[in-house]
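K.L.:
fold the following for me, if possible:
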Amino acid sequence: MRKYLKPLVLCISLLTGVETAWSRDLVLAISEGSSGGTDHARVIAKYQGLADAIGQSIDQKVNVVFIREFPALEEGLQNNRFDLAIARPSDYPARGMRDHGYQYVASARPDGQCLLIVPKDSPYQTLADIKGKRIVLPGAASYMAKFCSAELRDRGIDLTKERVERVREQGAVPFYLKNKFGDVGGVASYSGVANSLDKTGHRVLHTSVSQPYFPLIAHKAFSAAQIAAMQSALRALPDTEPGRDVLKSVGIQGFDTSTEKRLRNLLTWLER
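P.N.:
Now for the predicted structure:
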């Protein structure tokens, strides 16, 4: 009888696919964008509580894996290597859904926006004032550059016809403005730059439309009931002290499970 056991197990594995694979621990991939000085141990400490909350909702152990580089994130989504992924910038989860079959779970609250900032003593008061001025943005391939460009496009400002200065990091935008290398700059509402405008002597000239921030997506093999269980657990996090600790650790206010349509439309908006 034993000689038939291994072929039988192999056959069952091939037939049941993910159900057999899920006898193992699940993987939650974490991407924090271009954050520089982080490491795997810090990311595990920061997100394991969230992984535990998700895992408890579906009776599975979920482990955190830090994905530092964007190519590794893209490759992992493309080849369905991750059971779950939460990532910024948001275009990666959006492509995971559109191109690679991942399912929507939630996004973080609050949403993300492009903030167009100027020095506090700048004479500019409206977007109309910045036409023909020097606009400082991150590299053209970056998510926030595309985000700000799409917002300005919708407001009648075509960046192909404007004077655009590119910086490698958003943190350089205030420096450029302070030293008169640019007149207005674009940064993410959730960035350290945005949280330090008073200190750097800048103000917000314009706030863009909101888009889903830090989305959480799941492998296509999860059932609708499992997705619903995860969503219920995420919505409930603010209701308990341990849940609030999880949110504080991650650095967000909560999870929004109603942003799927907007996330699915994000790439169309960016690429229009």
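K.L.:
CA atoms for contacts and neighbours, from now on please.
P.N.:
Noted.
K.L.:
which other helices and strands does the lengthiest strand in the chain contact?
P.N.:
Assignment by DSSP state E gives strand 103-112 as the longest strand of the chain. If you count contacts as 3 or more Cα pairs under 8 Å, 6 or more residues apart in numbering; DSSP states H and E, strand 103-112 packs onto strand 211-218, helix 224-235, strand 254-256, helix 260-271.
K.L.:
mind redoing it with 10 Å?
P.N.:
Packed against strand 103-112 by the contact rule (3 or more Cα pairs under 10 Å, 6 or more residues apart in numbering; DSSP states H and E) you find strand 84-88, helix 91-100, strand 211-218, helix 224-235, strand 254-256, helix 260-271.
K.L.:
out of those, which comes closest to residue 16?
P.N.:
helix 224-235 (17.0 Å; Cα to Cα).
K.L.:
output the contacting helices and strands for the closest one.
P.N.:
Looks like helix 224-235 contacts helix 40-58, strand 103-112, strand 211-218, helix 241-250, strand 254-256 (3+ Cα pairs under 10 Å, 6+ apart).
K.L.:
any idea which of these is most buried?
P.N.:
Ranked by mean neighbour count, these are led by strand 211-218 with a mean of 26 (mean count of other Cα atoms under 10 Å).
K.L.:
this one as well, want them side by side:
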Amino acid sequence: MLRKKRWTVLSLLVIVSLLFAGAALAGTLQDVKARGKLLAGVKTDFPPFGFVDEKGVNKGFDVDIAKALAKELFGKDTAVEFVAVTSANRIPFLTTNKIDIILASMTITEERKKVIDYSIPYFMSGHLLLVHKDSPVTKYQDLEGRKVSTTQGSTGDIVIGKLVPKAERVKFQHNSESLKALKDRRTEAFVQDDMLLVDLQKKNPELKIVGWPPFEPAPYGLGVRKGDAEWLAFVDKTLTKMKNSGEYQKLWDAWFGESKDFLLKLK
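P.N.:
Alright, predicted model coming up:
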């Protein structure tokens, strides 16, 4: 009788283990299909990649790529739920299954590769400085001993820490907070990715961009959970299909066409 009970308990453990293993092996692609929609982590304060318009609608280059993934999955680009993320929380949101993918102007770095996997590169960006028009700062080397707005979790923060260790980095959770600190003259510069600062400068004519050409350039990639090979293959296949069909170029022209002369080119 005791032996029979032991076999029953062992059988239950095996069944439970197989169920968990099956769930693990299923991966994100099956989870998304079963759910019927994609959970996409996008920024809401990083135009033209991710922002919310006056009607409260998510817009931007990354948002449109998320829609393209949803269309490839379900035949309609509306089968996607946008989850707002920041530079600091986007990876934790991914690793804790709050989102299926990061589409949030995320630079590919070796450090991040230890935690997540990246898609093929889909954009090339570098860093610039946003300052007041009367500022003496003309290049990142001038930031030594000065207060600089950075956004927590961004490569801009990391880059300035590396290139100008004597700069006083004032870290904020959101880009809007970093910008406000500069505008209020609590800091003397704001370092971030080139395309964001170009957009912000257009809306804030009292500011100017310095530091050309963009320094410490690196590509952006979409982020997926580590080891999720099937999902990553689907994402890469969709990006490649978009590039080959001309859909990617159409989106690129729509969002970046006015800035094409100075943007870094993805090789």
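K.L.:
give me the TM-score for this pair.
P.N.:
The pair, once superposed, lands on a TM-score of 0.59 when counted by TM-score structural alignment, normalised by the length of structure 2; 228 aligned residues with a Cα RMSD of 4.8 Å.
K.L.:
one step back: could the helices and strands packed on strand 103-112 of structure 1 go into TSV alongside distance to residue 66 of structure 1?
P.N.:
Below are those laid out as TSV (distance: least, Cα to Cα, whole Å):
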stretch	distance to residue 66 of structure 1
strand 84-88	10
helix 91-100	15
strand 211-218	14
helix 224-235	20
strand 254-256	20
helix 260-271	23
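K.L.:
middle-most residue in structure 1, spatially?
P.N.:
In structure 1, the centroid-proximal residue (Cα atoms, centre = their mean) is residue 88; its distance is 2.3 Å.
K.L.:
that one: what's it in contact with?
P.N.:
30-34, 70, 143, 212-216 (Cα atoms under 10 Å, 6 or more residues apart in numbering).
K.L.:
hmm, try it at 8 Å
P.N.:
31-33, 213-215 (Cα atoms under 8 Å, 6 or more residues apart in numbering).
K.L.:
for residue 23 of structure 1, helix, strand, or coil?
P.N.:
Here residue 23 of structure 1 is recorded as coil under DSSP: H, G, I helix; E, B strand; the rest coil.
K.L.:
ditto for residue 182 of structure 1
P.N.:
Strictly by three-state DSSP, residue 182 of structure 1 counts as coil.
K.L.:
what's residue 210 of structure 1 aligned with over in structure 2?
P.N.:
With TM-score structural alignment as the criterion, residue 210 of structure 1 lines up with residue 217 in structure 2.
K.L.:
residues touching the residue found closest to that match once you drop the neighbours it is linked to in the chain, list them.
P.N.:
Closest residue to residue 217 of structure 2 in three dimensions, ignoring its sequence neighbours and counting by Cα to Cα, 6 or more residues apart in numbering: residue 126, at 3.9 Å. Going by Cα under 8 Å, 6+ apart, residue 126 of structure 2 touches 193-194, 214-218, 264.
K.L.:
kindly provide the distance from residue 126 of structure 2 to residue 167 of structure 2.
P.N.:
Distance of residue 126 of structure 2 to residue 167 of structure 2, computed by Cα to Cα, to the nearest Å: 19 Å.
K.L.:
same check on residue 149 of structure 2?
P.N.:
Counting by Cα to Cα, the gap from residue 149 of structure 2 to residue 167 of structure 2 is 10 Å.
K.L.:
these two: who's more crowded?
P.N.:
Neighbour count, other Cα atoms under 10 Å: between residue 149 of structure 2 and residue 167, residue 149 has more, with 28 against 19.
K.L.:
any idea which helix or strand carries the counterpart of the more buried one in structure 1?
P.N.:
Using TM-score structural alignment, the partner of residue 149 of structure 2 in structure 1 is residue 137. Using DSSP states H and E, residue 137 of structure 1 sits within strand 134-138.
K.L.:
so what does that strand touch, helix or strand wise?
P.N.:
helix 143-154, strand 163-167, helix 172-178, strand 184-188.
K.L.:
could you dump the ones you listed into JSON lines and include mean neighbour count and distance to residue 52 of structure 1?
P.N.:
As requested, those are exported to JSON lines (neighbours: other Cα atoms under 10 Å; distance: least, Cα to Cα, whole Å):
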{"stretch": "helix 143-154", "mean neighbour count": "21", "distance to residue 52 of structure 1": "29"}
{"stretch": "strand 163-167", "mean neighbour count": "17", "distance to residue 52 of structure 1": "38"}
{"stretch": "helix 172-178", "mean neighbour count": "20", "distance to residue 52 of structure 1": "37"}
{"stretch": "strand 184-188", "mean neighbour count": "27", "distance to residue 52 of structure 1": "29"}
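K.L.:
quick one: closest of the ones you listed to residue 267 of structure 1.
P.N.:
helix 143-154 (9.9 Å).
K.L.:
ok, and what's touching the closest one?
P.N.:
89-91, 114-115, 137-140, 158-159, 186-188, 208-209, 269-272.
K.L.:
cool, and stretch 50-64 of structure 1?
P.N.:
25-30, 43-44, 47-48, 226, 229-230, 233-234, 246-247, 250.
K.L.:
ok, 6 Å please
P.N.:
25-28, 44, 229-230, 246 (Cα atoms under 6 Å, 6 or more residues apart in numbering).
K.L.:
for stretch 30-44 of structure 2, same thing?
P.N.:
50-52, 79-85, 99-104.
K.L.:
now do it: distance from first to last residue.
P.N.:
28 Å.
K.L.:
and residue 197 of structure 1, what pairs with it in structure 2?
P.N.:
Per TM-score structural alignment, residue 197 of structure 1 is aligned with residue 201.
K.L.:
could you do residue 109 of structure 1 as well?
P.N.:
Aligned partner of residue 109 of structure 1 by TM-score structural alignment: residue 123.
K.L.:
distance of its match from residue 250 of structure 2?
P.N.:
Residue 123 of structure 2 is 14 Å from residue 250 of structure 2, by Cα to Cα.
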